[in-house]
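Chemist: Show me the folded form of this:
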Amino acid sequence: MSRISADECEWTDMEWYGVDRQGHVAVFCSGGSGNLPEFVCEDAERAETLIRYFEKAPIMTSSVLRIPAIDATEQAARNFSERGLYYFDADDGTGCGAAVYQTYYTKHAVPQKPLNYEMLPEHIQEMLRHNSLDLQDFSLAETVYIDHAYKS
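Modeler: Here you go, the predicted model:
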């Protein structure tokens, strides 16, 4: 098990996954500047396996965009939310076409039918057991604040 280093956190646009108390799954895109939690940094292989799994997951629902359409961001938001994932990005969408990265994550897209943790294969559930967030329900959160693994 290898760690994601502090340097990698600063320049890698990392996708990572979290689970709320309702069992819903969200993807968070850091843009190379969003905070990465300890449970992501502690195991690079687990993080990469989850990325590969969700990138290949089947489309299962439609999505609702929560931000103005911006080409690449809109496509990424749709790709993930159509797989049942809530989509949060470190770019808060306020930059009129230019990325404005924050240390918090802003909800950009919502799935019509959210994916639940219990619907996932057992080996993915096992990996996501480490990725629980202290958040009641992604559907009610517009922003999510995350403590960075390397910054206090």
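Chemist: from here on, contacts and neighbour counts on C-alpha atoms
Modeler: OK.
Chemist: State which helix of the protein is the longest.
Modeler: What stands out as the longest helix in the chain, according to DSSP state H, is helix 44-56.
Chemist: The helix or strand hosting R78 versus helix 44-56: what angle between them?
Modeler: Assessed by DSSP states H and E, R78 sits inside helix 71-81. Here helix 71-81 runs at an angle of 90 degrees relative to helix 44-56 (axes from the mean of the first three to the mean of the last three CA atoms, to 10 degrees).
Chemist: What is the helix or strand hosting V27 packed up against?
Modeler: Per DSSP H and E: V27 is located in strand 25-29. Applying 3 or more CA pairs under 8 Å, 6 or more residues apart in numbering; DSSP states H and E, one finds that strand 25-29 contacts strand 15-19, strand 86-91.
Chemist: The first one to strand 86-91, inter-axis angle?
Modeler: Computed with the same axes, to 10 degrees, the direction of strand 15-19 lies at 130 degrees from that of strand 86-91.
Chemist: Next, the second sequence, to be compared with the first:
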Amino acid sequence: MDKDLQKDAIKEFANKTELERTIAVGIHGPPELKAEEKNHHLGEFRERILIALTKAQVMNNKIYPEIEETLNDRRAAKMLINGDIAYKYRGKYQKLAAQKGKSYTVVHDPNLEGNIGLIIVSDRAVDKENIFVTD
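Modeler: Model prediction:
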């Protein structure tokens, strides 16, 4: 159903005149693929996520060994951390990413939804079925 809505929105946008498209982009910004999905995954496509922690897991005192292992994976491009999490909890993961030579970004976006606290993503689709670390 969601794919049909996206197709309809794309067709509707394409059928507008150049002036209407320019005005729409100026007011609402450019059309974005899978915006709802990206709002649930710290701005990334679900299929690029190698591993994820919830906000509560990030706020745990320990560093999950699965995160360290994934940072060693050659497919790991960067780490994204939810900006709602205080530095005293996320700092340990930022330092770990820096030690492993991986970039990290703290995502501050009021449109974010869900409970994801940290993800490690690839620059290509990996389509892992289960991305969450279990306690």
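Chemist: Can you pull the TM-score for these?
Modeler: Once superposed, the chains reach a TM-score of 0.28 (TM-score structural alignment, normalised by the length of structure 2), with 67 aligned residues with a CA RMSD of 4.8 Å.
Chemist: circling back: from the contact counts, what lies against the longest helix of structure 1?
Modeler: Here helix 44-56 of structure 1 touches strand 15-19, helix 122-128, going by 3+ CA pairs under 8 Å, 6+ apart.
Chemist: Generate CSV for the helices and strands packed on strand 25-29 of structure 1, with mean neighbour count and distance to R46 of structure 1 as supplementary columns.
Modeler: Below are those laid out as CSV (neighbours: other CA atoms under 10 Å; distance: least, CA to CA, whole Å):
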stretch, mean neighbour count, distance to R46 of structure 1
strand 15-19, 22, 10
strand 86-91, 28, 20
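Chemist: how about the helices in structure 2?
Modeler: 2-14, 18-28, 35-40, 55-58, 65-72, 87-99.
Chemist: Relative to G117 of structure 2, which of those is closest?
Modeler: helix 55-58 (3.9 Å; CA to CA).
Chemist: quick one: buried residues of that closest one?
Modeler: Residues of helix 55-58 of structure 2 classed as buried: K55, Q57, V58 (neighbour count, 16 or more other CA atoms under 10 Å).
Chemist: Which strands or helices does that helix pack on?
Modeler: strand 116-121.
Chemist: follow-up on the earlier one: how far off strand 15-19 does the strand holding V27 of structure 1 point, in degrees?
Modeler: Using the same axes, to 10 degrees: strand 25-29 of structure 1 against strand 15-19 is 150 degrees.
Chemist: so what secondary structure elements neighbour the very next helix or strand once past strand 25-29 of structure 1?
Modeler: Toward the C-terminus, strand 25-29 of structure 1 is succeeded by helix 38-41 as the next helix or strand (DSSP H and E). The criterion is 3+ CA pairs under 8 Å, 6+ apart, and there are no helices or strands that helix 38-41 of structure 1 contacts.
Chemist: for helix 38-41 of structure 1, which positions count as buried?
Modeler: Buried residues in helix 38-41 of structure 1 (16+ other CA under 10 Å): E38, F39, V40, C41.
Chemist: Format those residues as JSON lines; extra columns: distance to V144 of structure 1.
Modeler: Formatted as JSON lines, the buried residues of helix 38-41 of structure 1 follow (distance: CA to CA, whole Å):
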{"residue": "E38", "distance to V144 of structure 1": "15"}
{"residue": "F39", "distance to V144 of structure 1": "16"}
{"residue": "V40", "distance to V144 of structure 1": "16"}
{"residue": "C41", "distance to V144 of structure 1": "18"}
